[in-house]
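Student: Provided below are the primary sequence and the corresponding predicted coordinates.
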Amino acid sequence: MNDTSAIPVRKIIHVDMDAFYASVEQRDHPELRGKPLAVGGSSARGVVAAASYEARAFGVHSAMPSVTAKRKCPDLIFVPPRFDVYRAVSQQIREIFAEYTPLIEPLSLDEAYLDVTQNLKGMDIATEIALEIRAKIKQVTGLNASAGISYNKFLAKMASDLNKPNGQAVITPKNGPAFVEALPVNKFHGVGPATAERMRSYGIETGLDLKSKSLAFLQEHFGKSGPYFYGIARGIDERQVRPNRIRKSIGAEDTFVEDIDDLELATAELLPLAEKVWRYCETGGISGKTVTVKIKYADFTQATRSRTSPLPVANVSDVLEAASALLATVYPFRRPVRLLGITLSSLTNEEADEAEPQSQLNLDI
């Protein structure tokens, strides 16, 4: 992993639909167009699943508690999600992708990587392929998509955000390393708030700071993610576009600003994790039978507790109830808790036979 010349130049496109759920609702309900819109529940315990660009202007974003969103935008309109419709539109989009390449790696209903190095249209220029795909998506679905084009997955993902909404950008092999050097680490795909905070504690604010750290340092402080961070700091990402990924779990976790030593406070922190996990279940039309809680203590030791039920969990309350019961089994905590996580596994697709292994699907978060 010394330089980009060691890696065959590939042509990767990352396609990302613009405010997908909200845009579908505005497409199907003309009276909602141009208005601040949130897809999700408006109750005190509701969470925003998606926000229109009009709502984003007020600071509303996905995964935000609905009460907070309403406070930021008093005129916010809430609509319940229609995941069956979103899945149908997503399938239309996948069919368009398949006209260009079989190498499609969906990340969710509204985004995917495409490897168009060798493509079914025989087109040489990836930016032209991206333009065609976006135009076809608009023609078929009436929705806008943005795209990023680059020589690897990481930079294609970063590029797709540069000219949103309804735009595209390219990051070339020549420009990739310099682009990463100037990028704040909290903007890196794959670096969440907790990891960014840890990086800052080591003086890592930008890609250039990250590049200055040795592989040994990054492995010591960031474990198995160390080699990935070492590579992307140099504009290198050797991951292939993988169609037909077989995944087995959905998970969400959070590292707290201050360690928690109280069961009631810790249990309260499980709610947003359960909601995040269940939102992905609804998006993918899946559920699972095994709930696992991960507890990481202040001294970085950790424990996990799992429970498997005969039938898949039916709603977010089931996930939360199981996780809360599992957390209670390790109380009193042997140390204050710095991180909690919930994972749902033994996944089943609602449209498949639950007994068949191939019905398993994973949406890592």
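Tutor: That came in fine, so what should we check first?
Student: going forward, measure contacts between C-alpha atoms and count neighbours the same way
Tutor: Will do.
Student: For residue 127, which three-state class applies?
Tutor: Look at residue 127: counting by DSSP: H, G, I helix; E, B strand; the rest coil, its state is helix.
Student: That one contacts residue 170, doesn't it?
Tutor: Yes. Assessed by C-alpha atoms under 8 Å, residue 127 is found in contact with residue 170 at 7.3 Å.
Student: which residues are in contact with both of these two?
Tutor: Common neighbours of residue 127 and residue 170 are listed as residue 149 (criterion: C-alpha atoms under 8 Å, 6 or more residues apart in numbering).
Student: if I look at residue 134, how far off is residue 208?
Tutor: Distance of residue 134 to residue 208, given as C-alpha to C-alpha, to the nearest Å: 33 Å.
Student: With residue 193 instead?
Tutor: From residue 193 over to residue 208 the distance is 19 Å, taken as C-alpha to C-alpha.
Student: and residue 323, how many neighbours?
Tutor: Other residues within reach of residue 323, judged by other C-alpha atoms under 10 Å, total 27.
Student: What helix or strand is it located in?
Tutor: Using DSSP states H and E, residue 323 maps to helix 316-328.
Student: Now do that helix: which elements does it pack against?
Tutor: For helix 316-328, the helices and strands in contact under the criterion 3 or more C-alpha pairs under 8 Å, 6 or more residues apart in numbering; DSSP states H and E are helix 263-268, helix 270-284, strand 286-297, strand 302-308.
Student: what's the closest of these to residue 18?
Tutor: Among those, helix 270-284 comes nearest to residue 18, with 16.2 Å by C-alpha to C-alpha.
Student: Residue 42: what secondary structure?
Tutor: Here residue 42 takes the coil state, with states given by three-state DSSP.
Student: Below is structure B, check it against A:
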Amino acid sequence: MRTVPSIIHLDMDAFFASVEQAAKPSLRGKPVIVGGLGGRGVVSTCSYEARVFGVRSAMATAVARRLCPNGAYLWPRFTAYRACSEQVMAMLRALSPLVEQLSVDEAYVDLAAGPYGPALAAAAPGEGAELVRAICQDLRADIEERTALTASIGAAGSKLMAKIASEQAKPDGLVLVNPGLERTVLGPMAVRALPGVGPATEQVLRRAGLMTVAEVAELSEEELMRLLGKAHGAGVSLMARGLDDRPVVPDRDAKSVSVEDTYEVDLADRDRILHELDILAARCVRRLQATGRSGRTVVIKVRRFDFSTLTRSETLRGPTDDEGVIAATARRLAAQVNLTGGIRLLGVGVSQLADFTQEDLFAQAAAEAALAELDAQEAAEEEEPDAEQEPLPESGAAAGSVAAEPAGVEGGAPAAGAGQLAAQRIWLPGQDVTHRELGPGWVQGSGVGRVTVRFETPDSPPGRVRTFLVDDPELTPSDPLPLRPPPDA
């Protein structure tokens, strides 16, 4: 066990919403909700002002609108969020080589492995804690200075306690738990405070009369294993006593890559469903190739109109990042699923990842042959159409889908880039734009052939609002502006 609280857990405060408020002066101090805005959209993140009204992450956007009708509802701008995340993570890596990034806005850091390690090792317990406090205070100040955002930090002798401390620190705070005080801090907490204790486990513990962590800690490991099962019971027993020896592991290796879309209108046409699978396969391959990986197992996910969810998978003879092979395999897997009645969600993923690509001609030929056979069978069964069908849309976004992002962001923005949005003249609430004369701004809303734009920048006063035709050639999509000017500006 450590004698100094040298493991820290950093969590950015209401990250997506905070980036939007920092970028848009007119939204500061006001309720901001970021997520999918369609009929089946889901809240990704909301500001603390919105939480006062009861809005929460993972809530249906339709419910959020009823609770907070005057909030600002924005599509996610992932380019802006990633840019801020990279700045923050670079600051953490300057403190230690052991940074375990959990998501775009959350990470563990082992300070003992970095430049402050020798000083922490040589310090008396009280002095070491004060040094950690000073490091964390400086880190929070640096983050706010460079990004205009706030972060909450927990510091402790273990990852478990650092995470719990950062929850207590929210928002915009710092909490240290000195080694040896774990049970004192944990004891009064409700059992749900322990990671991995969800509603089902909580109910089991409540039926046994266990309401607080202290009461759980008094039970023997054997009794908890009888209540919760061998593995889960042993884990809860250790956590309740504040015992956690997990190391901070940098660069956690992804086990799979996947994408999925939720559709505002259930898909009923089989050709349309297969077309959407092709689009998802292409997006999945782009993500796969961006990581320099390939994979052997292709997985599809299908959620039907009645919310029943099915998955099907097939393992190829060798790892691949070939879009044709993955798309053909996804189509073949779809043939194993009943697609009648309506499909509300589709997903394509690749697992069993490898760092190389083995050109598997047999797998590719087999996939193409099976697909050709399937197409031939379907063509033979179909009757002659009465009229020429409308062409299928180019993307799920154009078809009214809500594109899902990885690392746990629901209800994300369409996959279309700035150029595609310009060509289609699709204007999304929160989107960055530039007017040839009026300069940079962001979309407040659009409809009935008009788009409303507020012209302001992160370092300007709240800006004025103007309305344009959606096809106004003077108005174009643009990249996000930095929240703070570069140091050498």
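Tutor: Structure's in. What do you need? Everything numeric here is computed off the predicted structure, so don't read it as measured data.
Student: Would you pull the TM-score for this pair?
Tutor: Comparison of the two superposed chains (TM-score structural alignment, normalised by the length of the first structure) gives a TM-score of 0.70, and 294 aligned residues with a C-alpha RMSD of 3.7 Å.
Student: still on that earlier bit, could you check which of residue 134 and residue 208 of the first structure has the larger neighbour count?
Tutor: The residue with more neighbours, out of residue 134 of the first structure and residue 208, is residue 134; 25 against 20, by other C-alpha under 10 Å.
Student: could you point out which element follows the helix holding residue 323 of the first structure?
Tutor: Downstream of helix 316-328 of the first structure, the first helix or strand assigned by DSSP H and E is strand 337-349.
Student: counting contacts, what elements does that next one pack onto?
Tutor: Using 3+ C-alpha pairs under 8 Å, 6+ apart: strand 337-349 of the first structure touches strand 249-260, helix 270-284, strand 286-297.
Student: With distance to residue 321 of the first structure as added columns, please give those in CSV.
Tutor: Listed next are those as CSV, based on distance: least, C-alpha to C-alpha, whole Å:
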stretch, distance to residue 321 of the first structure
strand 249-260, 16
helix 270-284, 9
strand 286-297, 10
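Student: Looking at the ones you listed, spot the one closest to residue 122 of the first structure.
Tutor: When those are ranked by proximity to residue 122 of the first structure (C-alpha to C-alpha), helix 270-284 comes first, at 32.4 Å.
Student: tell me the angle that closest one makes with strand 249-260.
Tutor: Angle of helix 270-284 of the first structure versus strand 249-260, following axes from the mean of the first three to the mean of the last three C-alpha atoms, to 10 degrees, is 160 degrees.
Student: What lies in contact with helix 270-284 of the first structure?
Tutor: Surrounding helix 270-284 of the first structure, the residues in contact under the criterion C-alpha under 8 Å, 6+ apart are 47, 49, 63, 83, 87, 108-109, 250-254, 287, 315-316, 319-320, 323-324, 340-344, 363.
Student: With stretch 166-174 of the first structure instead?
Tutor: For stretch 166-174 of the first structure, using C-alpha under 8 Å, 6+ apart, the contacting residues are 4, 9, 18, 127, 130, 144-151, 155-156, 159-160, 162-163, 179.
Student: Equivalent analysis for stretch 198-212 of the first structure, please.
Tutor: Residues beyond stretch 198-212 of the first structure that count as contacts (C-alpha under 8 Å, 6+ apart) turn out to be 180, 181, 182, 183, 184, 185, 186, 229, 230, 233, 234.
Student: all strands of the first structure, in order?
Tutor: Assigned strands in the first structure, in chain order: 12-17, 37-40, 48-51, 77-79, 104-108, 111-115, 145-150, 168-171, 249-260, 286-297, 302-308, 337-349 (criterion: DSSP state E).
Student: corresponding residues in the second structure for the first one?
Tutor: So the one you mean is strand 12-17 of the first structure. Per TM-score structural alignment, the counterpart of strand 12-17 of the first structure in the second structure is residues 7-12.
Student: So for the matching stretch, what gets flagged as buried?
Tutor: Taking 16 or more other C-alpha atoms under 10 Å as the neighbour-count basis, stretch 7-12 of the second structure is seen to contain the buried residues 7, 8, 9, 10, 11, 12.
Student: same thing with stretch 249-263 of the second structure?
Tutor: Along stretch 249-263 of the second structure, these residues count as buried under the neighbour rule (16+ other C-alpha under 10 Å): 250, 256, 257, 258, 259, 260, 261, 262, 263.
Student: Report the distance from stretch 289-302 of the first structure to the chain centre.
Tutor: For stretch 289-302 of the first structure, the distance between its averaged C-alpha position and the chain's averaged C-alpha position is 21 Å (C-alpha atoms, centre = their mean, to the nearest Å).
Student: can you pull the buried residues of stretch 303-323 of the second structure?
Tutor: For stretch 303-323 of the second structure, the neighbour count (16+ other C-alpha under 10 Å) marks 303-305, 311-313, 315-316, 318-323 as buried.
Student: ok, now stretch 59-76 of the first structure?
Tutor: Of the residues in stretch 59-76 of the first structure, those buried by neighbour count under the rule 16+ other C-alpha under 10 Å are 60-70, 72-73, 76.
Student: Tell me which residues are up against it.
Tutor: Counting by C-alpha under 8 Å, 6+ apart, stretch 59-76 of the first structure makes contact with 35-38, 40-51, 55, 58, 276, all of which sit outside it.
Student: Give me the buried subset of these.
Tutor: Among the contacts of stretch 59-76 of the first structure, the ones that count as buried by 16+ other C-alpha under 10 Å are 36-38, 40-42, 46-51, 55, 58, 276.
Student: Just the strands from the stretch 351-489 of the second structure, written as ranges.
Tutor: With DSSP state E, counting those that start in this stretch as the definition, the stretch 351-489 of the second structure shows strands at residue ranges 401-404, 432-435, 439-447, 450-455, 464-469, 475-477.
Student: Number of residues surrounding the aligned residue in the second structure for residue 165 of the first structure?
Tutor: Using TM-score structural alignment as the criterion, residue 165 of the first structure maps onto residue 171 of the second structure. The burial count assigned to residue 171 of the second structure is 17, neighbours taken as other C-alpha under 10 Å.
Student: is it true that residue 171 of the second structure touches residue 152?
Tutor: Yes. The pair residue 171 of the second structure and residue 152 qualifies as a contact (C-alpha under 8 Å) at a distance of 6.0 Å.
Student: list residues touching both of the two?
Tutor: Jointly contacting residue 171 of the second structure and residue 152 under the rule C-alpha under 8 Å, 6+ apart are residue 13.
Student: rewinding a little: closest one to residue 355 of the first structure among the helices and strands packed on helix 316-328 of the first structure?
Tutor: From those, taking C-alpha to C-alpha, the stretch that ends up closest is strand 286-297, at 11.6 Å.
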